[in-house]
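> Whatever this is, show me its structure:
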Amino acid sequence: MWLQTLADVWTTRLAGFLEGTGLFVVTVTLIYLPGRFLVLPLTRRLLDALGTNDTFELPFLKVFHAAITVFALFNAAVASDFTSFLKATEALVAGATIAIGFASKDVLGNFVSGIFIVVDPKFNIGDWIQWNGKEGVIEDISFRVTRVHTFNNELISVPNSELTANAVTNPVAKEHLRLTYSFGVGYDCDLDEAKSILVAEAMNHPDVLDRPRATVFVQELGASAISLEARFWVQHPARTDVTRIRSAYIQSVKERFDAAGIEMPYPYQQLTGSLEVTHPEDVNGGRVHNE
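Here you go, the predicted model:
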């Protein structure tokens, strides 16, 4: 008798659960699919028509997509009466919420940092940035990370909080990028000739701009060499292969320096001193006799 009663109870609960689950799935489908495949594309077209840049448009569409998902799940939970289940397990839900809150502290920080990055008009997709000894072109800004394409053809994901907490340099001005390279030359060389070669090799490269003109400055007097800094301008890195320009320029300068007899010294140390035998009586024919 009691087995039959228990079976009836579980059958009723299972039927109610399956009914609620089916209603949940149907509600999510009816709300999410039109939002994802109809409203979201229309919103994208509207933003494109308004001329919105990618830095704002892409994160906005991601947030809008997430809002559609949350809206669908919330309404499905209400329609299928899953809220009563959550209420019955509110202690468990509260504990899980606290645990998730601690675990998502960094995620929330990166999300807030991403908002600051998006609204900053000087920080845009396609910009070349330098930070913490790294550099590259911004390809995407998401909730958690900013993806940067380096000049070594690597795609790195940088936490948004790292970019907002550290100094970020944007060397691009008016769609042009200034490249700077240092070369060490010997103290006996003709500085004017070395500077002329550095300027000429920069201006001879087809991707280097004629204006502003390349310049060379004496940077410092080092221990073994005089440091010369060459500066020249190229097109925006999104349209220019900076790695190829860098390689070609350094190689051409080295070849011209070799042809002109201009030395590029490397640091070295010269050790001086003498050896003295303190007990010459112990040495006999180059051998030491042990007692």
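> When you work out contacts or count neighbours from here on, use the C-alpha atoms and nothing else.
Fine.
> Tell me, how many residues neighbour residue 86?
Residues lying near residue 86 (other C-alpha atoms under 10 Å) number 13.
> I'd like the structure of this one too, to check against the first:
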Amino acid sequence: MWGVSDVITSSQGALVRIGAFVVAAAAVGVVGRYLAVPAVAHAVRVRNTDNPALVRAVRSYARVVVVAVAFLAGLVAAGFGAVLTKSAVVAAAASVVIGVAGRETLGNVVAGAFLVADPDFGVGDHIAWNNREGSVEAVDFRVTRVRTTADEVVTVPNSTLATAEIRNPYSRGRYRLTEEVEVRPRDVERASEILRETAAADDRVLDDPAPSVSASGFGESRVALSVLLWVGDPDHGAVWEVKDSFHRRVAERFAESDITLNPPKGRTVTLRTGDAHPIVDALTRERAP
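Predicted structure coming up:
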């Protein structure tokens, strides 16, 4: 049976183990957080000056690694290192947790690492995926936060973006707008001139390549004109402002030049000789002497 001295000895041993765990874990944690993490983040920043998302992600991942290493160091200092390396039960439990509970989470973590390492994907970019679009606000361990055009913040699992087709329409320094209008055949030349002048008058539209207008098709009593113009230094707001301004000024110029925008379709009515029609009968009676 245990006596008082045995209880005291056991308590002292437990306190020593706890103290060793706290000291070791704190020491490793402090060194890692204030020395290792900043050093790693600085190294990544020097090599990726134009990708702040990657720097933030690496800093976050490094902090998680430091916490894990500090915890393991504390266990080793407390005398549980042998148990961790030799216990089949611990290994089996860890395998089950990682394989079942953490499978999806780990998949998102890995996908997030690939996303932040992609030079064409970063915080502030306007992206489109799976019939949705918005601006990337943050890339976290599990999800990416995107602010949509409706000013809603959507959290998208990293694995979804990693496996989807992502478009980054404004990443190349210019964006092509394609607009189409329809006019009467007699107004084609004048309308084409107005469209080119209106597009070129906007300072946000590039001179090289210059705006162009081409006849893209025929309709019933009208001709379709396709306008191509390139917006420089584009973002989602700027592109829509250029588009809105172009529409307003074209409508105004067309009205001044008496050009009908998107004229109604023509209709031809053919009557067979001898057929009775109320409208034809009425006109005949009006013209009769």
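> Report the TM-score for the pair.
Once superposed, chain against chain, the TM-score is 0.66 (TM-score structural alignment, normalised by the length of the second structure); 263 aligned residues with a C-alpha RMSD of 4.3 Å.
> does the residue most central in space within the second structure count as helix, strand or coil?
By C-alpha atoms, centre = their mean, the second structure has its centre lying nearest to residue 127, at 2.8 Å. Recorded secondary structure, residue 127 of the second structure: strand (DSSP: H, G, I helix; E, B strand; the rest coil).
> which position in the first structure aligns with it?
With TM-score structural alignment as the criterion, residue 127 of the second structure lines up with residue 129 in the first structure.
> just to revisit the earlier point, quick check, the residue nearest to the centre of the second structure in contact with residue 168.
Yes: under the criterion of C-alpha atoms under 8 Å, residue 127 of the second structure makes contact with residue 168 at 4.7 Å.
> still on that earlier bit, in contact with the match of residue 127 of the second structure, which residues are there?
Contact analysis of residue 129 of the first structure by C-alpha atoms under 8 Å, 6 or more residues apart in numbering lists 135-138, 168-171.
> try 10 Å this time
123, 135-138, 148, 150, 168-172 (C-alpha atoms under 10 Å, 6 or more residues apart in numbering).
> Need the three-state assignment for the aligned residue in the second structure for residue 262 of the first structure.
Correspondence of residue 262 of the first structure to the second structure, assessed by TM-score structural alignment: residue 260. Under three-state DSSP, residue 260 of the second structure falls in the coil class.
> I'd say residue 260 of the second structure and residue 250 touch.
No: the pair residue 260 of the second structure and residue 250 fails to qualify as a contact (C-alpha atoms under 10 Å) at a distance of 11.3 Å.
> which one of those two has more residues nearby?
Between residue 260 of the second structure and residue 250, counting by other C-alpha under 10 Å, residue 250 is the more crowded of the two (20 against 15).
> The counterpart of the more buried one in the first structure sits in which helix or strand?
In the first structure, the residue paired with residue 250 of the second structure according to TM-score structural alignment is residue 253. Under the criterion of DSSP states H and E, residue 253 of the first structure resides in helix 242-260.
> Tell me which helix or strand comes right after that helix.
By DSSP H and E, the next helix or strand past helix 242-260 of the first structure is strand 283-284.
> what's the matching range in the second structure for that following strand?
Under TM-score structural alignment, there's no match for strand 283-284 of the first structure.
> now do stretch 104-114 of the first structure
Under TM-score structural alignment, the match for stretch 104-114 of the first structure is residues 102-112.
> all strands in the second structure, in order from the N-terminus.
126-129, 132-139, 143-148, 153-157, 174-183, 212-219, 222-232 (DSSP state E).
> what number of residues lie near residue 239 of the second structure?
Residue 239 of the second structure: 21 neighbours (other C-alpha under 10 Å).
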